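S.K.: Give the three-dimensional model of this entry:
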Amino acid sequence: MPDGLVTASAAWLRPGFTLAVVAVFLHAGCRGPGGGDSGSIDDAPTWEVRFSHVLSTNSEFHLMAERFRDLMLERTDGRFRVVIYPSGQLGGERVAFEQIQVGAVHMAITGTPVLSGWVPETQIFDLPFLFETRDHGLSVMNGPVGDWWRDLLLERTGVRSLGFLDYGFRHVYNARRSVETPGDLAGLKLRVLQNATYLAAYSALGVQATPMNYGEVYSALQQGVIDGGEANAIGFVSSRLHEVAKFYSFTSITYNPITLLVNEAFYRELPADIRATVDRSAAEALAYQSDVARRMEADAIEEMRAAGVEMSRPDLAPFAPAVRPRIRDELADRLPDGEALIARLVSETERTVFGSR
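M.R.: Okay, here's the model as predicted:
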């Protein structure tokens, strides 16, 4: 393994991180010449790539990962081999991101709310009722503001974003009652992403916001530890949460950008033609995911209906005053140049929604 790769990976080691020592050795075993040191023309390099995500094998995340894997295998004549680890097998999103930084994992799918721990400015995308539709949100993330954030992530962490998935909004589900008005949220104990802006927004709406690992949510609902949580319709069904929570409300409180990530040191060491193939295959896999996600959402809603889930589409106008401008003001105070960052994002959302791009 070239010395530069070891140095780049080691640059992000953190004290106390248990994977730090093993990561370099794992990384060394993942890429190398296919046939040794003979110098033969047949000794083309090969890459064994670990790809982590937290959803099940019937999720749109996994289907996207499989499409990327198949495209890379075909376009490199089998030299770029992606091994997918679904369902958080290599850890949750936070752990997976730490593993990417040190090279123990090469690629992952991660929500931007998780990444605010490394890039606090990311929280501007978590502001409640920021986007009007999922198309609106995806358009903004694929525009100049999204490009700015991707550059910031790379600079701060050594991890590259290859683009954004089409996840959409996170909606409230629970086992107690239908949510029709802001008052219906009051007192519900909901699993909420461990993110300062998420926690503040849901707390402002009267929720007992409770951070929890995603893998623990089903059993926590079964045992009554929590009343519910927030997720898109696909995640709600693919994780079988509709079995233990019979109320789902399209509250659209938060839009959840999800991004496809790759370790920058690994990416940069790839030959130029392989990097270009990664970029092209990632773009095609992301477009495929968007198409699949729209179909899967419709199917998920039908499955919820068949399972007896009571769905509601509340008027969202009364919800916004509970969180505006309070949450925006709090976030502006927490972030360096927070007011300017939020103003820039709001300007971009307004420009995009009126179709002036």
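
S.K.: only C-alpha atoms for contact and neighbour calcs from this point on.
M.R.: OK.

S.K.: Tell me where the protein has strands.
M.R.: Counting by DSSP state E, the chain has these strands, from start to end: 31-33, 45-52, 80-85, 107-111, 159-165, 169-174, 189-191, 208-210, 228-231, 247-255, 258-263, 310-312.

S.K.: so which of these comes closest to residue 277?
M.R.: strand 80-85 (10.0 Å; C-alpha to C-alpha).

S.K.: Mind giving me the packing neighbours of that closest one?
M.R.: Under the contact definition 3 or more C-alpha pairs under 8 Å, 6 or more residues apart in numbering; DSSP states H and E, strand 80-85 sits against strand 45-52, helix 60-75.

S.K.: One more, please, to line up against the first structure:
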Amino acid sequence: MPLSYRQWLGAAALSALLSVNSYAATVLKLAYAENSQPVKTALNYIGEAVAKKTNGQVQIQYFPDSQLGGERELVEMTQVGAIDLTKVSSGLMESFSPLYGVFSLPYLFDSEKSFYQIMNDSSIMRQVYQSTQAQGFVGVGWYDSGARSFYMTKGPIRDVADLNGKKIRVMQSDTAIQTMKLLGASAVAMAQAEVYTSLQQGIIDGAENNEFALTVARHGEVAKYYSCDMHTRIPDVILMSNATAAKLTSQQQKALQEAIDESMQVEQKAWHEAVEKARSTAKNQFGVHFYEVNKAPFKARVQPLYQQLKAKPKVYALYQQITDKLNSQQ
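M.R.: Below is the predicted model of the structure:
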């Protein structure tokens, strides 16, 4: 039976509504590996904020806690547009762009204040973020990941000599591997998910990470000695696929970037509150002992890394830009 005009009008309206809703519900896929709660809180904020800013036209679908793979797999998925957004350590990013390696340089930052000054400087970070554009993705923001220090299974690192011959887990980062070699240790690059059992079985003697590794990943159950040498402050970086821009209007892109920028502030505030709690939990529930160390001998050992930078003109230029900026702030 043919549709009446009223029925046809109703069907047309429904079709139009579905079309609008389809447009309105542009869904971006955001995947991430295992992370501390401050990072999860900040990533969740992005979805809430961008939905509010776009009146629901842009929504985030989450794939948390390594559901789609580890950080390397997530970067590769972002490259081809299989996911829109991810958050990974910039230590891993060194294998995609040498510029990210500057953040793995040991003892580059002497304080959280100097670290924040550089990370919030767009003249410095823009070139880093854009360095992977030809590979299909760019950086769009950063999160604090604290300072990385050594934690061990059989005794603390009190002096650089204590690292001699020790097998230390590091991220897949050339700079991190070279750092361990200069400090006398043997670097073992492996995924975060493998560290607990490797510590437990004696495959490695220790690892280096922030305090959350002791509690979130429960490494404090098998590694009881945390030496606060704070050799690196390696940020996390938020990546976005180039293909994502094609899904969004210019206003939606602006709203997404605003949501990401705001999430950075959320993460930093949550980080400061949570890191003290993580230290307390590591001490009181896991029985981890914390040690302060004299950093001078460690710094002296790694100076060849800075000399080697001269063979990498682009990285060396970025390093000089960073040190000039830090020196001008003193």
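
S.K.: rewinding a little: a markdown table please, covering the strands of structure 1 and showing distance to residue 298 of structure 1.
M.R.: Formatted as a markdown table, the strands of structure 1 follow (distance: least, C-alpha to C-alpha, whole Å):
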| stretch | distance to residue 298 of structure 1 |
| --- | --- |
| strand 31-33 | 40 |
| strand 45-52 | 26 |
| strand 80-85 | 26 |
| strand 107-111 | 22 |
| strand 159-165 | 17 |
| strand 169-174 | 14 |
| strand 189-191 | 24 |
| strand 208-210 | 28 |
| strand 228-231 | 15 |
| strand 247-255 | 13 |
| strand 258-263 | 20 |
| strand 310-312 | 13 |
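
S.K.: right, and these - which one's nearest residue 350 of structure 1?
M.R.: Closest to residue 350 of structure 1 of the strands of structure 1, according to C-alpha to C-alpha: strand 247-255, at 15.6 Å.

S.K.: What residues in structure 2 pair up with that closest one?
M.R.: Using TM-score structural alignment, strand 247-255 of structure 1 corresponds to residues 225-233 of structure 2.

S.K.: So which residues make contact with that stretch?
M.R.: Residues outside stretch 225-233 of structure 2 that contact it (C-alpha atoms under 8 Å, 6 or more residues apart in numbering): 103-109, 115, 145-158, 288-295.

S.K.: which residues of the stretch 151-300 of structure 2 fall in helices?
M.R.: With DSSP state H, counting those that start in this stretch, the ranges of helices along the stretch 151-300 of structure 2 come out as 174-182, 195-200, 212-215, 242-245, 250-284, 296-301.

S.K.: okay, those, which one's buried deepest?
M.R.: Highest mean neighbour count of these: helix 212-215, a mean of 23 (counted as mean count of other C-alpha atoms under 10 Å).

S.K.: so what does it touch, helix or strand wise?
M.R.: helix 250-284.

S.K.: Next, name the residue at the spatial heart of structure 2.
M.R.: The residue lying closest to the centre of structure 2 (C-alpha atoms, centre = their mean) is residue 236, at 2.0 Å.

S.K.: Let me see the contact set for that residue.
M.R.: If you count contacts by C-alpha under 8 Å, 6+ apart, then residue 236 of structure 2 has 87, 88, 89, 90, 142, 143, 144, 145 around it.

S.K.: mapped onto structure 1, which of those residues are still contacts?
M.R.: Checking the contacts of residue 236 of structure 2 against structure 1 (both residues aligned by TM-score structural alignment, their matches' C-alpha atoms under 8 Å), the contacts still present are 87, 88, 89, 90, 142, 143, 144, 145.

S.K.: residue in structure 1 matching the last one?
M.R.: If you follow residue 145 of structure 2 across to structure 1 using TM-score structural alignment, you land on residue 167.

S.K.: With residue 338 of structure 1 as the reference, measure out to its match.
M.R.: Taking C-alpha to C-alpha, to the nearest Å as the measure, residue 167 of structure 1 falls 26 Å from residue 338 of structure 1.

S.K.: Which one's more surrounded, those two?
M.R.: Legend: neighbour count by other C-alpha atoms under 10 Å for residue 167 of structure 1 and residue 338, higher for residue 167 (27 against 18).

S.K.: Just to check, that one is in contact with residue 231?
M.R.: No. Contact criterion C-alpha atoms under 8 Å: residue 167 of structure 1 and residue 231 do not qualify, at 9.6 Å.

S.K.: Can you measure across stretch 67-84 of structure 1, start residue to end residue?
M.R.: 11 Å.

S.K.: Where does that stretch end up in structure 2?
M.R.: Residues 45-62 of structure 2 are where stretch 67-84 of structure 1 lands, counting by TM-score structural alignment.
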